[in-house]
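Novice: model the structure of this input:
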Amino acid sequence: MVPPRILVVGAGFAGIECVRRLERSLAPGEADIALVTPFSYQLYLPLLPQVASGVLTPQSVAVSLRRSRRHRTRIVPGGAIGVDAKAKVCVVRKITDEVVNEPYDYLVLAAGSVTRTFDIPGLVDNARGMKTLAEAAYIRDHVISQLDLADASQDEAERASRLQFVVVGGGYAGTETAACLQRLTTNAVRQYPRLDPKLIKWHLIDIAPKLMPELGDRLGAVALDILKRRGIEVSLGVSVAKASPEEVTFTDGRVLPCRTLIWTAGVAASPLVATLDSETVRGRLAVTPEMSLPGRDRVFALGDAAAIPDLSKTDGAICPPTAQHAIRQGRALADNLIASLRNQPLRPYVHKDLGLVVDLGGRDAVSKPLGVELRGLPAQAVARGYHWSALRTNVAKTRVLTNWMLNAIAGDDFVRTGFQARKPATLRDFEYTDAYLSPDEIRAYTAGAASGG
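Specialist: Here you go, the predicted structure:
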């Protein structure tokens, strides 16, 4: 008897936690597990700002899938670009650009998210994201290159524009990115005697009225004060009206000479979601509390790709797209898959938020574990302790801890490593948002599988 095929799409927090649980809990031969992912690592996304600022090396936050799995899972090196739920086939573009069909009996959609953009003139061509490892490495090179180019320039206007930096998004990603990179440039400018430190300006803007509202008023005010004391100009209730290679126009009318625009204003579910032609909530697949997709036999979705009802609240809320929820959803969904295989009832996902941590670089941090408000070194200890413990392999833990210790002792370095291309890369170049198929294209690719060919 051929064992049922479980296909997991995505190697983020949700997908990897689901696979790990399945590997530990399923009996040998009970099911075949396959994982679709273009990269052979799980990206520890919350530490990307520290990669961008050079505190951590890129390899430190790329947790090897080969080390963290039990070798029962077949890894398909590519990205899912369409799903034919009727034929029970997922269309995958491998890293060689070959398009293949992956049939399944159970499908787990943990495809994650991409950077959310808006119809703002010049945005997608001139902004850089902070969603992938390549983007973090690219931004580090780009920021350091602006210091090098400003130092070499004889044109005061060019120099001023290269030393202005804008980060859009007052959530965790944007705030930590602005804080960590501002610290990098503050330390780096000491190596540039021709540059006036006062010319380096960092701007953090967000259309929301508060910075990281999840922190609450008191901790939010503390975080805002830390940023302002460092010289970061924070503008709330403001966004980008248009962007060009050499300036950014804000919605309040200000025009800022600037060659670095970092966009972290939220995320949107992977475009893979649209290929299923299913109901969505805020762009995410509408699923049951058990994380199954209504009307799609044995299809489940979780993480950033799914709108999972938050049963800890009573106002019809859905779970926020955070790593904390994704990890626990992965475990819960694995248990439900096993229950389905064994003809047992499924259980709804229920989890209360355990708090949050925000690392602002150096000794600055704010944290709220289990509702307890912390700031300064205690908050920093909690933030880094949480991130360190969440890393899935001892090798990754050792690399991150060593990097932190080296940075604390030796300080930052300011070497460009070659990611800075002559042609600036766009959001599409990093996140491949134009790679997905239309419904007709999906049917064409899966016709052979549906007919047994």
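
Novice: going forward, measure contacts and count neighbours with C-alpha atoms only.
Specialist: OK.

Novice: any idea how far stretch 60-78 is from the middle of the chain?
Specialist: Mean-position distance between stretch 60-78 and its chain equals 18 Å (C-alpha atoms, centre = their mean, to the nearest Å).

Novice: what comes up buried for it?
Specialist: For stretch 60-78, a neighbour-count test (16 or more other C-alpha atoms under 10 Å) marks 60-65, 68-69, 72-73, 75-78 as buried.

Novice: over to stretch 236-255?
Specialist: Across stretch 236-255, burial judged by 16+ other C-alpha under 10 Å covers 238-245, 247-250.

Novice: same check, this time on stretch 406-420
Specialist: 407, 412, 414, 416, 420.

Novice: in a helix, that's where Phe39 is, yeah?
Specialist: No. Phe39: not assigned to a helix; according to DSSP: H, G, I helix; E, B strand; the rest coil it is coil.

Novice: skipping adjacent residues, who's closest to it in space?
Specialist: Distances taken as C-alpha to C-alpha, 6 or more residues apart in numbering place Pro77 nearest to Phe39, at 6.6 Å, with adjacent residues excluded.

Novice: I have a second one here; can you model it like the first so I can compare?
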Amino acid sequence: MVKERARILVVGGGYVGMYTALRLQRRLKQELRRGDAEITVVTPDPYMTYQPFLPEAAAGAISPRHVVVPLRRVLGGCRVVAGEVKSVDHAHRTAVLATLATEEKGGTEHLAYDELVLAPGSVARTLPVPGLADHGIGFKTVEEAIGLRNHVIEQMDIASSTRDPAIRDAALTFVFVGGGYAGVEALGELEDMARYAARYYHNIRPEDMKWILVEASDRILPEVGEEMGRYTVTELRRRNIQVLLRTRLESCADRVAVLSDGQRFPTRTVVWTAGVKPHPLLAATDLPLDARGRVRCTAELTVQGTEHAWAAGDAAAVPDVTAAEPGKETAPNAQHAVRQAKVLGDNIVHALRGEPLETYAHRYVGSVASLGLHQGVAQVYGRRLKGYPAWFMHRAYHLSRVPTVNRKARVLAEWLLAGLFKREIVSLGSLEHPRAEFELAAGGKHPLDPDTDPKGSS
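Specialist: Here you go, the predicted structure:
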């Protein structure tokens, strides 16, 4: 039984935030009913995004609605607040929030708590590359994934309808920066989709398109091992995709990608997936951080030297007790985040009930990556797979991990239907400007008018 009423604040609604709250909700069911406990989840978006499915959502293999999990439905015993935590004063157990309501008034509100779970995740790690802020496209949210799909199809529409070879060449050149999971999987799925879509354009052939992967290191997909990384490079190049290793993007100003090896590519598409960094919120707390800006944690997922504070996932530096090398930390990936959340939820309950805490220990089992339909690479328990078996394992693994039976059934149904019917190649870019037609009819300027849109049409 909980010793006293506990107000638990969970910051973030991603893997760690959702699964921790779900665990607490199950373990503290009786306390929640009696009012002895209260769980508040603060997240900018009231849904959890299953990021491994973003490439397939971008390629149209999965509906965007099935890549996200509505938190209010899953966390029925919790209070879900759509907002952003701006700072945390843990010494006084207070967090400063900005919600839609407070932002309209230009203010914030304070939320008191007893136990803090810090899981805001990470944000894209960008560099001061000229033109990146104006022309770059991220790939971390479902909105970005669908926007990128629409953008790629729109570029094919532009190339098909113009007689200007310079515009056509720029529209059909797609540059992806970053050779990790996000970059390689997004490139593989979208190239596969565009190659299929080209058959419906009378004047575009797959070989007319240029797909370029830029990676600063000497290998891609380090998670699947060096051998599988080399295989992936070979496979991508076989598909006429340029893989440029030890190369950096120097500039993308004026819609020209300038690389460190001197190559220049006029392009209307630069996708930035060059890593992540800890959420800026962490710097606005009074909790101890490591050199990389993550919260220092113990193997029990408590914040080092701090009572009533917990963290896990991308935001936390968690010791890897299974590693042979002392001082090594767990990798910031979904495999660890989901398992850490389970231990974290249990440990909060243990702490509230005065019980001993559990140690988080999980040996990394391997990685899988998709390179497009029926193509993939994997290294699991030391075994290497490639091609169709790796692609099938990728789908089977992530289907087993996507939250809720509802989502599993819907994703599986979509995959089965995709095997019976042709791909959808419709661009719904107009969804990004739902009032465009009405504004035009009302006498205003179209939002995509170059005079009103400094970035120009996407």
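
Novice: how about Ile226 of structure 1, what's its partner in structure 2?
Specialist: Alignment note (TM-score structural alignment): Ile226 of structure 1 maps to Glu235 of structure 2.

Novice: which SS class is its match?
Specialist: Here Glu235 of structure 2 is helix, with the state taken from three-state DSSP.

Novice: against Met228 of structure 2, how distant is it?
Specialist: In this view, Glu235 of structure 2 and Met228 of structure 2 are 10 Å apart by C-alpha to C-alpha, to the nearest Å.

Novice: spell out for me which residue occupies the centre of structure 1.
Specialist: Geometric centre of structure 1, nearest residue: Lys131, 4.3 Å, by C-alpha atoms, centre = their mean.

Novice: correct me, but that one touches Leu45?
Specialist: Yes. With contact defined as C-alpha atoms under 8 Å, Lys131 of structure 1 and Leu45 form a contacting pair (7.4 Å).

Novice: shared neighbours, these two?
Specialist: With contacts defined as C-alpha atoms under 8 Å, 6 or more residues apart in numbering, no residue is shared by Lys131 of structure 1 and Leu45.

Novice: where does the top strand by length along structure 2 end up in structure 1?
Specialist: Taking DSSP state E as the criterion, structure 2 has its longest strand at strand 79-89. Using TM-score structural alignment, the residues of structure 1 aligned to strand 79-89 of structure 2 are 74-84.

Novice: average distance between the matching stretch and structure 2?
Specialist: Compared with structure 2 after fitting, stretch 74-84 of structure 1 has a mean deviation of 1.3 Å; criterion: mean C-alpha distance after the TM-score superposition for structure 1.

Novice: which outside residues touch that stretch?
Specialist: By C-alpha under 8 Å, 6+ apart, the residues outside stretch 74-84 of structure 1 that reach it are 9, 33-40, 89-95, 272, 275-276, 435-438, 442-443, 446.

Novice: repeat that for 6 Å
Specialist: 34-38, 90-95, 275, 436-437 (C-alpha atoms under 6 Å, 6 or more residues apart in numbering).

Novice: of these, buried ones?
Specialist: Those of the contacts of stretch 74-84 of structure 1 that meet the buried threshold are 34-38, 90-94, 275, 436-437, by 16+ other C-alpha under 10 Å.

Novice: with these in mind, which one is nearest to Asp196 of structure 1?
Specialist: Nearest to Asp196 of structure 1 among those: Pro38, at 43.4 Å, using C-alpha to C-alpha.

Novice: what is the aligned counterpart of the closest one in structure 2?
Specialist: Pro38 of structure 1 maps onto Pro44 in structure 2, with residues paired by TM-score structural alignment.

Novice: next, the contact list for that match, please.
Specialist: Residues near Pro44 of structure 2 by C-alpha under 6 Å, 6+ apart: 82-84.

Novice: cool, and Ala111 of structure 1?
Specialist: With C-alpha under 6 Å, 6+ apart, Ala111 of structure 1 has these contacts: 9-10.

Novice: quick check: the gap between it and Val234 of structure 1.
Specialist: Counting by C-alpha to C-alpha, the gap from Ala111 of structure 1 to Val234 of structure 1 is 33 Å.
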